[in-house]
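> Build the 3D model from these lines:
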Amino acid sequence: MSKLELVAPTLFGIESVVAKELKSLGYDDIKVEDGKVTFIGDETAICKANVWIRSAERILIKLGEFDATTYDELFEGAKALPWEDWIPENGKFPVDGYSLKSKLHSVPDCQAIVKKAVVERLKKKYKKEWFEENGPLYRIKFSLMKDKASLMLDTSGEGLHKRGYRAISNKAPLRETLAAAMVMLSDWRYDRPLLDPFCGSGTIAIEAALIGLNIAPGLNREFSAEKWGKIPKKLWLDTRKEAFDLIKKDVELNIKGYDINNDAVKLSKSNAEKAGVDEFIIFKNVPLKDLKTDDKYGIIICNPPYGERMGELKEVERLYREMGHIFKSFDTWSYYIITSHDEFEKLFGKKATKRRKLYNGMIKTTYYQYYGPRPPRK
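I've put the predicted structure just below:
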C-alpha cells in the first residue's frame, strides 16, 4: 500500500466537521485549513473516504506542491511529478483549477500549461506523441494560492454531494454535504425527534435518516477511482461490504419534514424513496402557522427562505417573526436555523446560543444555534 497525502475540499465553515469524520474513520494525521482538510492514508483510505464522508466535496490525491510565479516554473513543476504512476496510456486527463492571490491569475493559461506538462511527462513514459484519452477518467485539479501551486488527482468524479437520490429538486436546493454537516453540528442522535418545517426537497430529513441508520452516503454511487488500475477492485468491494454490514437494522426514527408547498412534499417523498429511507420519515403539507407537536426534547433544523430575490424581503422578515413566536411553544427543543439575513436574531426575537459562518453555495450565511434543555437520562 502507498502512503498518500489526501485532500478533502469542503464548503467554508465545515472543515472541523470533515476532520471529525476522518478521525472517526481512523485517520489521525490531519491538517485543517480554510476550505480543505488534508490527511494521510493509502489506497484503502481513498475507498473509505469516498464511501463514508458526508460533509466533504470530494477526495483528491495530492501529487505535489511547489512555488510558481512564472509559467515556466508551473510547467517544470508539473512535469516533475510522477503522473505515470497513476495515469495509464489511454487515461483521460482533463485539467481544471483556480488561482487566488497569485501572479499566474489566468486560469485558462494555467490549465493549458499543466496539461502540456503532463503530456510531456507521459510521452517519455509511453514513448508516443499522441494520447487518445479514451479510457478511465483521471481529472487533474490545480490550485494556485499566493504563488504556491498544488496539483492533485480527483478520485471522486462527480462531487460527493451527488448521493444519487436527488435527480430532480426544487429551486435553490440545499447541498447534501451542507445538510449533513448541519445535522452533525446539531449533535442530533437517532433517539431524539427531528423536524424540518421548511423541508423543500427533503434534504435535511433524508441526510438525518442516513446518519441515524448509519448508511454510508456513497454506498450506491460510483467514483472515478473505481476504474483505476492502481486501486484493486477488492478494496472497493470490501469497503462496500463493510458499509452494508454496519447499517443499523433495528433503529426507530422520529423524523418529520413539513412544507407549505404540496409539490415540495411530493418531491421530498420521492427523494426519500430513492434514498431508501422513506419509511423512516413523515413528510406532510403543513404551513408554519399550524406547526405543533407533543414530542419533547427534539431538534428543529431548517433552511427557511432568505429573501434574496427582489420583493421577497418583507415577506421573509414576517416569516422570521412568525418563527420566533411559534418556536416558543417548542420549549424543550433545540433549533438550528441557516439564513443569510443579517438581522435574523432581531426578527426572530432571541439571541442564538452560538453562531457559525457557513456558505450555502456562493451565499454567505450564518448557522444560528439555539440550545434547549438536555433530555433527562433514561
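
> When you work out contacts or count neighbours from here on, use the C-alpha atoms and nothing else.
Fine.

> tell me the helices in this protein, going along the chain?
15-24, 43-52, 71-79, 107-126, 176-185, 203-212, 233-245, 262-275, 313-327, 344-348 (DSSP state H).

> Put together TSV for those helices, with distance to residue 337 and mean neighbour count on each row.
TSV is the format used below for the helices of the chain (distance: least, C-alpha to C-alpha, whole Å; neighbours: other C-alpha atoms under 10 Å):
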stretch	distance to residue 337	mean neighbour count
helix 15-24	17	19
helix 43-52	26	22
helix 71-79	44	18
helix 107-126	36	17
helix 176-185	9	23
helix 203-212	12	26
helix 233-245	31	15
helix 262-275	19	20
helix 313-327	10	16
helix 344-348	10	17
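
> got TSV for those, with distance to residue 294 too?
What follows is these, written out as TSV (distance: least, C-alpha to C-alpha, whole Å):
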stretch	distance to residue 294
helix 15-24	32
helix 43-52	34
helix 71-79	61
helix 107-126	56
helix 176-185	22
helix 203-212	19
helix 233-245	35
helix 262-275	22
helix 313-327	13
helix 344-348	23
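
> Identify the residue nearest the residue most central in space within the chain in space, chain neighbours excluded?
The centroid of the chain falls nearest to residue 177 when counting by C-alpha atoms, centre = their mean (2.7 Å). Excluding the flanking residues, the one nearest residue 177 by C-alpha to C-alpha, 6 or more residues apart in numbering is residue 55, at 4.3 Å.

> Isn't that neighbour up against residue 18?
Yes: with contact defined as C-alpha atoms under 8 Å, residue 55 counts as touching residue 18 (5.9 Å).

> Residue 196 is nearest to which of the helices of the chain?
With respect to residue 196, and counting by C-alpha to C-alpha, the nearest of those is helix 203-212 at 6.8 Å.

> Now the second one, please; I'll put the structures next to each other:
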Amino acid sequence: MTKLELIATTTFGLEAVAKREIMLLGYEIKQVENGRITFIGDESAICRSNLWLRTAERVRLKIGEFKALSFEELFEKTKALPWADWIPENGQFPVDGRSVKSKLFSISDCQAITKKAIVESLKKTYKTEWFEENGPMYRIEVALLNDIATLTIDTTGLGLHKRGYRKLISEAPVKETMAAAMIQLSRWHPDRILMDPFCGSGTIPIEAALIGRNIAPGINRNFISEEWPQVPKKLWTDARKEAHDLADYDRPLKIIGTDMSERVIKVARQNAYDAMVDSDIHFQTLPFQEMQTKKKYGYIICNPPYGERLGEIDEMYALYKEMGQVFRKLDTWSHFILTGYENFESAFGKKADKNRKLFNGNIKTYFFQYFGPRPPRKLTDSSEEGVTENHDDSSE
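Here you go, the predicted structure:
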C-alpha cells in the first residue's frame, strides 16, 4: 500500500466535525484549514473515506503543492509531478481551477498551462504525442491560494452529499452533509427520540436514521475512483463489506418528521423509502403549532423557513416568536435550530446556550443550540409514555 495525502473538502464551519469523522476512521490528520482537512492514508482510505464521511463534500488525492509566482513556474513544477503514477495512457484528465489572493489570478490560463504541463509529463512515460482520453476519469484541480498551488485529483465524482436517496426535493432543502453535521453537533443518541417539525423532504430524519443505525452514507452509490486501476476492485469490495458488517440494521429508533405540507410529506416518505430507512421514521402532515408529545426527554433538530428579502423580516420574526412559545412547552427537551435569521434569539424569546456559524450552501446561517437537562440515569425510552401522533394510515 502507498502512503497518500488525501484532502476532505467541507463547507466552511464543518471542518471540526469532518476531522472527527476522519479520526474515527483511523487516519492521521496532517492539517486543518478553512474548508479542507488533509489526512494520511493508503489506497483503501480512498474507498473508506468516500463511503463513510457524512459531512465532507468530496475527497481529493493530493499530487503536489508548491509556490508559483509565474506561469513558467506553474508549468515546470506541475510537469515535474508524478502524473503517470495515477493517470493511465487512455485516462481523461480535464482541469478545473481556482485562484484566491494569488499573482496568477487568471483561472483559464492556469487551467490551460496545467493541462499542457500534465500532457508533457505523460508524453515522457507513454512515448506518444496524442492522448485519446477515452478511459477512466481523473478530474484535476489546480487551486492557488496566497501564491501556493495545490494540484489534486478528485476521487469522488458527484459530491458526497449526493447519497442517492433524494431524487425528490422540497423547496430550499438543507443539504445532506449539513443535516448530518447538525445531528452530530447535537450529540443526539439513538436511544432518544428525535423530532423535526419542519422536515420538508425528510433530510434531517433520514440522516438521523443513517447515523442511528451506523449505515455508511455512501453505501448505495458509486464513486469516480472505482474505475481507477490504481485502486483495486477488491479494496472497494472489502470496504463495502466492512460497511455492511458495521451497520446495525435492527436497532430500534424513534424519529418523527412533520410538516404542514402534505405534498412534501409524500416526498419525504419516498426519499426515506429510497434510503431504506422508511421503517425507522414516522412522517406526518402537521403544523408545528400542533406538535405535542408525552415524552419527557428528546431532541428537536430542525431547519425552519427563513427569508433573506427585506419584506420577509416581519414574517420571520412572527414565525420564530411562535416557535419559541411552542418549543418552551417542551422545556426538558434539547432544541437545535438552523436559520439564516441573525436575530432569531430575540424573536424566539431565549438566548441560546451555544451558537455556531455555518454555511448552508452559500448562505450564512446560525446553529442555535438549547440544551435540555439530562434524563435520569435509569430512565429508558421504553419506560416513557408514547408520543401522541395522528397517524394517517391512508397516506402511508
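
> With respect to residue 99 of the first structure, which of the helices of the first structure lies nearest?
So among these, helix 107-126 is nearest, using C-alpha to C-alpha, at 6.4 Å.

> most distant residue from the middle of the second structure?
residue 127 (41.8 Å).

> From residue 121 of the first structure, how far out is the counterpart of that residue in the first structure?
Aligned by TM-score structural alignment, residue 127 of the second structure pairs with residue 127 of the first structure. To residue 121 of the first structure, residue 127 of the first structure is 10 Å away according to C-alpha to C-alpha, to the nearest Å.

> Residue 91 of the first structure is nearest to which of the helices of the first structure?
Here helix 107-126 is closest among the helices of the first structure (C-alpha to C-alpha), at 10.5 Å.

> helices and strands around the closest one, which ones?
Helices and strands touching helix 107-126 of the first structure, by 3 or more C-alpha pairs under 8 Å, 6 or more residues apart in numbering; DSSP states H and E, are helix 71-79, strand 95-100.

> Pipe the ones you listed into JSON lines and attach distance to residue 319 of the first structure per row.
Listed next are those as JSON lines, based on distance: least, C-alpha to C-alpha, whole Å:
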{"stretch": "helix 71-79", "distance to residue 319 of the first structure": "52"}
{"stretch": "strand 95-100", "distance to residue 319 of the first structure": "38"}
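
> what's the closest of these to residue 181 of the first structure?
Going by C-alpha to C-alpha, the one of these nearest residue 181 of the first structure is strand 95-100, 24.8 Å.

> so residue 6 of the second structure makes contact with residue 40?
Yes: here residue 6 of the second structure lies in contact with residue 40, judged by C-alpha under 8 Å, at a distance of 6.2 Å.

> Enumerate every residue touching residue 96 of the second structure.
Counting by C-alpha atoms under 8 Å, 6 or more residues apart in numbering, residue 96 of the second structure touches 111, 139, 140, 141, 142.

> now do residue 208 of the first structure
Residue 208 of the first structure neighbours (C-alpha under 8 Å, 6+ apart): 180, 183, 255.

> Does the first one touch residue 209 like I think?
No: counting by C-alpha under 8 Å, residue 180 of the first structure sits too far from residue 209 to count as a contact (10.0 Å).

> Now for the residue nearest to residue 240 of the second structure when sequence neighbours are not counted, how many residues are close by?
Nearest-residue entry for residue 240 of the second structure: residue 219, 6.7 Å, with adjacent residues in sequence omitted and distances by C-alpha to C-alpha, 6+ apart. For residue 219 of the second structure, the neighbour count with other C-alpha atoms under 10 Å is 17.

> Could you list which residues are in contact with residue 219 of the second structure?
So residue 219 of the second structure contacts 51, 240, 243 (C-alpha under 8 Å, 6+ apart).

> Just to check, the first one is in contact with residue 216?
Yep, that's residue 51 of the second structure we're talking about. Yes: contact criterion C-alpha under 8 Å: residue 51 of the second structure and residue 216 qualify, at 5.9 Å.

> Overlap in contacts, these two.
Joint contacts of residue 51 of the second structure and residue 216 (C-alpha under 8 Å, 6+ apart) are residue 243.

> so who does residue 323 of the second structure touch?
Counting by C-alpha under 8 Å, 6+ apart, residue 323 of the second structure has contacts 288, 289, 348.

> if we go to 7 Å?
residue 348 (C-alpha atoms under 7 Å, 6 or more residues apart in numbering).

> I'd like to know how far it sits from residue 345 of the second structure.
11 Å.

> for residue 304 of the second structure, same thing?
Taking C-alpha to C-alpha, one finds residue 304 of the second structure at 14 Å from residue 345 of the second structure.

> Please apply the same query to residue 241 of the second structure.
46 Å.

> Residue 24 of the second structure too?
Counting by C-alpha to C-alpha - residue 24 of the second structure and residue 345 of the second structure are separated by 34 Å.

> Kindly report the same for residue 352 of the second structure.
Taking C-alpha to C-alpha, one finds residue 352 of the second structure at 7 Å from residue 345 of the second structure.

> any idea which of the contacts of residue 219 of the second structure is the one closest to residue 357 of the second structure?
residue 51 (26.9 Å).

> which one in the first structure is aligned with the closest one?
Match for residue 51 of the second structure (TM-score structural alignment): residue 51.
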